[in-house]
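Here you go, sequence then predicted model.
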Amino acid sequence: MKKYALVLSGLLMASAQFAQADECTFDLNSNDAMQFDQKAITVSKTCKEFTLNLHHTGKLPKTVMGHNWVLSTTADSKAVASDGMAAGAANEYLKPNDARVIAFTKIIGGGETASVTFPVSKLKDGEAYTFFCSFPGHVAIMAGTLNLK
């Protein structure tokens, strides 16, 4: 019985260390129904960098049901999305060199993955952040909050 308790204890410690080491990375799924599987992301202040991995679990191509992940302040999010639609697909539906965009992934289609890593120093205490998909028409449904804790 002691042997099993030791093994279980070791596994719990290893999983806690893994969770700690992984707090600076987040996996987010998107699908053909224009949905992210999470509406909130928490970034630890202890992270120097944060990596977002976007997975498109659907089947449709990016020209029909493309998704990306864009981060801006909540105050800027609607304007960033609006300007992005005008920028078009060639620019990932984002205005080129838009200083309001903190981080973003490229547009991906079904079965694809994209990642972005950015310095946590770009985030400020007390600021409200929104993440969203800038593919035309998606921002109304595909959006959530990012919190610095």
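Sure thing, it's come through. Residues are numbered from 1 along each chain as shown.

From here on, just use CA atoms for contacts and neighbour counts.
Noted.

Would you state the helices of this protein in chain order?
2-21, 62-65, 74-87 (DSSP state H).

which one of the ones you listed lies closest to N31?
helix 62-65 (8.4 Å; C-alpha to C-alpha).

Now tell me what touches that closest one from outside.
32, 34, 107-110 (C-alpha atoms under 8 Å, 6 or more residues apart in numbering).

give the contact list for the residue sitting nearest the centre point of the chain.
Per C-alpha atoms, centre = their mean, the C-alpha nearest to the average position across the chain is that of L52, at 4.6 Å. If a contact means C-alpha under 8 Å, 6+ apart, then L52 has 25-28, 115-117 as its contacts.

Below is an additional structure, to be compared with the one above:
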Amino acid sequence: MRTILRSLFVLFLLAGLTALGAQTTLAYDTDPEPIRVVIEPDGNQMLFAQDEFTAKAGQEITLVFKNTATSPAMVHNVVILNDNDDATINRVGQAALTASDNEYVPEDDAIIGATALAKPGETVEVTFTAPSEPGKYSYVCTFPGHYSMMRGTLTIQ
């Protein structure tokens, strides 16, 4: 009788664990964890010290721009674009010249995220969702005259 009771106990225990495992699998969250990326300028040059970073498709990204430059002329922002095309970068960079009222961030469908301008010593950030398609995407500084040199690449896996 004891053997039968033990066998039934083990059987019910295994059935319960199997059901629990099935529930865990069904409830599994496949969304990638949010990430935080810190970018700085390369000294007083019009270059990003971190000119590339990687994220997963659809991942929430908080991009922190820490302006460590010391020259008062080195005001920067970070504008993330939805492609890696030079024509898009040039169009957005040129349009930024007339967008001083919006911190040199023009209205353009290619922009998926943008920080505010940061003077030397300031830190700004923006949170955005990474593109859903794997590939390479650009980020640039759109302060007048900077976009041609101050570029980076966001790689989406």
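Cool, the structure landed. From a predicted model like this one, the values you see are computed outputs, not experimental measurements.

Give me the TM-score for this pair.
Overlay of the two chains. TM-score (TM-score structural alignment, normalised by the length of structure 1): 0.73; 122 aligned residues with a C-alpha RMSD of 2.0 Å.

Out of the contacts of L52 of structure 1, name the ones that lie in strands.
25-28, 115-117 (DSSP state E).

I figured S134 of structure 1 was touching V70, is that so?
Yes - under the criterion of C-alpha atoms under 8 Å, S134 of structure 1 makes contact with V70 at 6.9 Å.

Give me the more crowded residue out of these two.
A count of neighbours by other C-alpha atoms under 10 Å puts S134 above the other of S134 of structure 1 and V70, at 31 against 24.

Give the aligned equivalent of that one in structure 2.
By TM-score structural alignment, S134 of structure 1 lines up with T142 in structure 2.

Quick check: closest non-adjacent residue to its match.
G93 (5.5 Å; C-alpha to C-alpha, 6 or more residues apart in numbering).

likewise P144 of structure 2?
Nearest residue to P144 of structure 2 in three dimensions, chain neighbours excluded: L97, at 5.7 Å (C-alpha to C-alpha, 6+ apart).

Aligned against structure 1, show me the partner of that neighbour.
By TM-score structural alignment, L97 of structure 2 lines up with M85.

ok, now which ones touch V124 of structure 2?
By C-alpha under 8 Å, 6+ apart, the neighbours of V124 of structure 2 are 64-66, 115-118.

at 10 Å what do you get?
63-67, 76-78, 114-118 (C-alpha atoms under 10 Å, 6 or more residues apart in numbering).

buried subset of the ones in strands among the contacts of L52 of structure 1?
For the ones in strands among the contacts of L52 of structure 1, a burial check counting by 16 or more other C-alpha atoms under 10 Å picks out 25, 28, 115-116.

Taking those residues, tell me the two that lie furthest apart.
Taking C-alpha to C-alpha, no two of those sit farther apart than L28 and V116, at 11.8 Å.

Now do the shared contacts for these two.
Contacts common to L28 of structure 1 and V116, judged by C-alpha under 10 Å, 6+ apart, are 52-54, 69.

Just among those residues, which is most surrounded?
W69 (26 neighbours).

Do me a favour and get the end-to-end distance for stretch 63-79 of structure 2?
Start and end residues of stretch 63-79 of structure 2 are separated by 10 Å (C-alpha to C-alpha, to the nearest Å).

longest helix of structure 2?
Assigned via DSSP H, structure 2 shows its longest helix as helix 2-26.

Buried ones in that helix, by neighbour count?
For helix 2-26 of structure 2, a neighbour-count test (16+ other C-alpha under 10 Å) marks nothing as buried.

before we move on, back to that, ok, now how distant is the residue nearest to the centre of structure 1 from A40 of structure 1?
13 Å.

again with V139 of structure 1
15 Å.

These two - which one has more neighbours?
A side-by-side neighbour count of V139 of structure 1 and A40, using other C-alpha under 10 Å, places V139 first with 19 against 13.

Quick check, that one in contact with K78.
Yes - the pair V139 of structure 1 and K78 qualifies as a contact (C-alpha atoms under 10 Å) at a distance of 8.4 Å.
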